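In: build me a model:
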Amino acid sequence: MLSKFKFIFLLFVGIFVRYVLLQYSYLLNYFDFINLRNPYNSWRNFKEGIILHEYGIDPYDGDMFHENPIDLKLFSLLNRWIPNGIPYIFIVIQIITSLIIYQNGKLMINFQKNFNLKWVYTSNIPLNLMILYLYNPVNILDCALLNSSVFQHLIVCTILNFCLKGNLLVSSIVLSVLFLHSYNAMILVIPSSLILYYHSCHDNPFKKWIDLAHSPSAISNDDDNDKNVNKYSNIMNIIIVFTTLTFLFFACLLLLCFYLSPHPSWKFLDNCFIQKFFITDYTPNLGISWYTFAESFPHFQTFFLWMFRIPCFIYFIPLSIKYGSIDPIFLFYMFLILIVIFEPYPALGDMFFLLSFFPLWYKQLFPFMRQPLLYGCMFLASITISPIIWYLWIYADTANANFYYGMSILYTLSQILFLSDLIYAYNLRRFVLVLQIDDLDAINKGEKPIQLPKKDDIQFKFPFF
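Out: Reported below is the predicted structural model:
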């Protein structure tokens, strides 16, 4: 068991590192950190909006400020009361996030044990999740740069925490707050509803399907079919209720933003949502949309706009159908990766935040992955070479936008390959479970390679494939 002293010591070191870095944060002004900052999480833009608001100027008249009026009002008050204490609020937020991640690790392990998928966990998994987030250099730099994405990470962890506890009302409220920062987060309604549905039942609502996967020859009678229909009708009911509550609270938040905005108006919608949706800011970043819209002809931009917007809201449908009744936690994680991939203004801290949760599936899925070295090297190459190319392009004038865009493509491609390989490894592991191979533990430990039977040896139909 983890001693309280060791746990407190890890938190103290994390706080100390961030405190020291904030004391020398002026040195960070000599670097652009283009991979970590974007127009929608930059503290420079946020601070400019706060100053304009304090001088009675509407920050939504321009196109530099993109935070919602609730955040603007909150930080305006904080800037008035504790002007020198705002940086330390970011430290507190990250410490709270790490504590919630630690608690989420315990809840997720208990949640997935009920699904009889033979996950192998050790007692230090929650601690590993917390350490990966707390001591990740990119997350530490996010705190030092005062990026607003720190608050989005806290909101995501809070949503998952209340869903795992079965609190439908608070989960819908927190998810509606996330909508104010990312409209792509709307796809999280499905996995959140499925997690909540599990807690609304005394037994595992998906036990029938899991048992069928392990015993494909089992034939259900009419009573079982009726019960199954009732269960899935209950799933649809809770999805409808949760979605309705979430969008209702979101509408209330929009009304609150209307009344809190300078000279109450709806102009904040253009800065917070419309400009982000139509990608009007061509500031270079790790995404692939800025260059496409900057270089394409105007009559092609509508086509590219929907090519970048539609996939995120299409992929979630088949993924929800296939994995929703098997592992809602894994579905939630896949949707978070989808949101990061299709985010028009991505930041490096978002992907590193998601990688903090990977140890939950590392021991089970890594042996089944095909090419982790390939996209791992692609990911590292893109995040290390892109700042060099940025310097050569902007300051040395020996490169151009094509070089930097090449690194952006490499970064996005590595994320896509990681997600596809993650899904492949999950499916292959379930394939092994369905065949009831006895060497699963040896495969997880890397002691034995995967040897699947021939197609002719399979005598039954798989219910999930």
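
In: CA only for contacts and neighbour counts going forward, please
Out: Noted.

In: from Ala442, how far out is the residue most central in space within the chain?
Out: Closest residue to the average C-alpha location of the chain: Leu336 at 3.2 Å, with CA atoms, centre = their mean. According to CA to CA, to the nearest Å, Leu336 stands 31 Å off from Ala442.

In: before we move on, back to that, spit out the contact partners of the residue nearest to the centre of the chain.
Out: Leu336 sits next to Ala185, Leu188, Leu354 when contact means CA atoms under 8 Å, 6 or more residues apart in numbering.

In: helix/strand/coil for Val170?
Out: Put simply, Val170 is helix when judged by DSSP: H, G, I helix; E, B strand; the rest coil.

In: buried residues in stretch 394-414?
Out: Neighbour-count burial for stretch 394-414 flags Tyr404, Tyr405, Met407, Ser408, Ile409, Leu410, Tyr411, Thr412, Leu413, Ser414 (criterion: 16 or more other CA atoms under 10 Å).

In: mind checking how far the fifth one is from Ile34?
Out: Meaning Ile409. Applying CA to CA to Ile409 and Ile34 gives a distance of 15 Å.

In: now the second one, please; I'll put the structures next to each other:
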Amino acid sequence: MDRRGAVQAATLVVMGAIGFTLRLPSLSPGVQRFVEDRVEFSVPTNAWRRAAEGVFLHESGVDPYEGDMYHETPLCLIFLTKAKSLGETFLNRLFPACDILTAICLYFFAKNLVEAMIIQQRKDYASLKPKVQLLLTPFEDIPKVPLAVFIWYILNPFVIGSCMAKTTSVFTNLLLAAMLLFTSFGSNPVARVASLVFLALASYQTLYLFLLFPALHLYLMTSVPDKQRSRLWYELGHLVVNLGIFGVTLSGLVIFSSMIMGSWTFLRGVYVFAVSSPDLTPNIGLFWYFFTEMFEQFRTFFVCTFFMNVCLYAIPVATKLRHDPPFAIFVLLILITIFKPYPSYGDVGFYMSLFPIWRRLEPLMKQTLIVSVMLLIAVVLFPVLWKLWIIAGSANSNFFYAITLVFIASQVFFVCDVTLAHEKRQWQLKNNAETLEAIHLD
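Out: Just a heads-up that it's a prediction; the model follows:
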């Protein structure tokens, strides 16, 4: 290992130790109590108090899915029951350890992806103009980008707060990071199967993540030689195989869960709940206020409409960005976070940590300042308006929902801006154009 590699390894160890320490509840018990009560971190589908209630009911011989409190999966229930039996100390270290493991997976995913991007661009863009070459990913990004991704995740306050609140988003993020890591290994058949299995596990834990399958399939296809990929029957065969592995794994998890619980009641408590969103506890999503104000006779129609809305983006986004499937996965993660019923800061922090991979898009982005300011305002005002509404009683739900719309709008602006910047960059590279005005389209 050279000196630069040793320095980077030492940096990873130090930052990992700092990240682990920051996530320990004993370091700041007051902060832990604060984030546990915050609706920005804890929602009905990931809150630790609901998970602990489910574990208690399960240990008492009561089906936790009979009520309206527990909405985690049966395998998560068994896992948390075992973890809780090992003591509070083990539990307090389990969540930080999972978060550090997630950061490590993201580090190696970013490293593999940047290396693959550099190899691909050397093959596709060998004769570009000097100014256009500035858009390419330089070799210096191989050590810098993975380290930036690692640090962004380790020190991200959204992720730290989500871990301190012991939300199960920590486990979902770990499964997603493992999926991305194994996908980045390319043509390795074991890694291909593992990536599909981890996507099935993530979808089992959080229903809406099945929408990543089209982009993941295209990502796996990038390791297939161009001659074989151009054959329709070959691509259809791969689609059937990948869909089969994903579908069989997910179905197996559901069937195994029914065997564990001795019934199928968990389907209503986990997946029907995730779609119908009957719990209208305020959060940073769109659903709760909208359905609070809606007449009951229209509820089913709009539930179906909202579900179709989030599902609508999967195939078009994957198709449009088929030449860059990792970026398609990044965009879909943002869209899922925006439009699913119970988003949290843990979801936002995860996709934010991936942005350094595409940091070369930043000069082409036009709304960075607007997005940053809106995001900062929303984060600051969330607890303020919640206190005015719930504790002081001097405000109402409209105030809190207004800042929720600002937060969601910032994410919408961000995903539109970064996608447009990506398409600008691809257009300039493809046409060897120094500016968008350099080529006049007919």
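
In: picking up where we left off before, got the buried residues of stretch 394-414 of the first structure as TSV, with distance to Asn237 of the first structure and secondary structure columns?
Out: Converted to TSV, these look like this (distance: CA to CA, whole Å; DSSP: H, G, I helix; E, B strand; the rest coil):
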residue	distance to Asn237 of the first structure	secondary structure
Tyr404	47	helix
Tyr405	45	helix
Met407	45	helix
Ser408	41	helix
Ile409	41	helix
Leu410	42	helix
Tyr411	39	helix
Thr412	36	helix
Leu413	37	helix
Ser414	38	helix
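
In: turn those into TSV, columns for distance to Met307 of the first structure.
Out: Formatted as TSV, these follow (distance: CA to CA, whole Å):
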residue	distance to Met307 of the first structure
Tyr404	22
Tyr405	18
Met407	21
Ser408	17
Ile409	16
Leu410	19
Tyr411	19
Thr412	15
Leu413	16
Ser414	19
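
In: what's the burial count for whatever residue of the second structure lines up with Met351 of the first structure?
Out: Taking TM-score structural alignment, the alignment pairs Met351 of the first structure with Val348 from the second structure. When neighbours are counted by other CA atoms under 10 Å, Val348 of the second structure registers 17.

In: again with the one 3 residues further on
Out: Tyr351 of the second structure is surrounded by 18 other residues when neighbours are defined as other CA under 10 Å.

In: pull the longest helix from the first structure.
Out: helix 222-260 (DSSP state H).

In: so what secondary structure elements neighbour it?
Out: Identification of packing neighbours for helix 222-260 of the first structure by 3 or more CA pairs under 8 Å, 6 or more residues apart in numbering; DSSP states H and E yields helix 69-81, helix 168-179, helix 189-199.

In: most tightly surrounded among the ones you listed?
Out: Scoring these by mean neighbour count under mean count of other CA atoms under 10 Å gives helix 189-199 as the most buried, with a mean of 24.

In: helix or strand right after that one?
Out: helix 207-214 (DSSP states H and E).

In: check which residues of that following helix are buried.
Out: So for helix 207-214 of the first structure, counting by 16+ other CA under 10 Å, buried means Trp209, Ile210, Leu212, Ala213, His214.

In: now the angle from that helix to helix 222-260?
Out: 120 degrees (axes from the mean of the first three to the mean of the last three CA atoms, to 10 degrees).

In: show me what helix 207-214 of the first structure is packed up against.
Out: For helix 207-214 of the first structure, the elements it packs on are helix 401-434, judged by 3+ CA pairs under 8 Å, 6+ apart.
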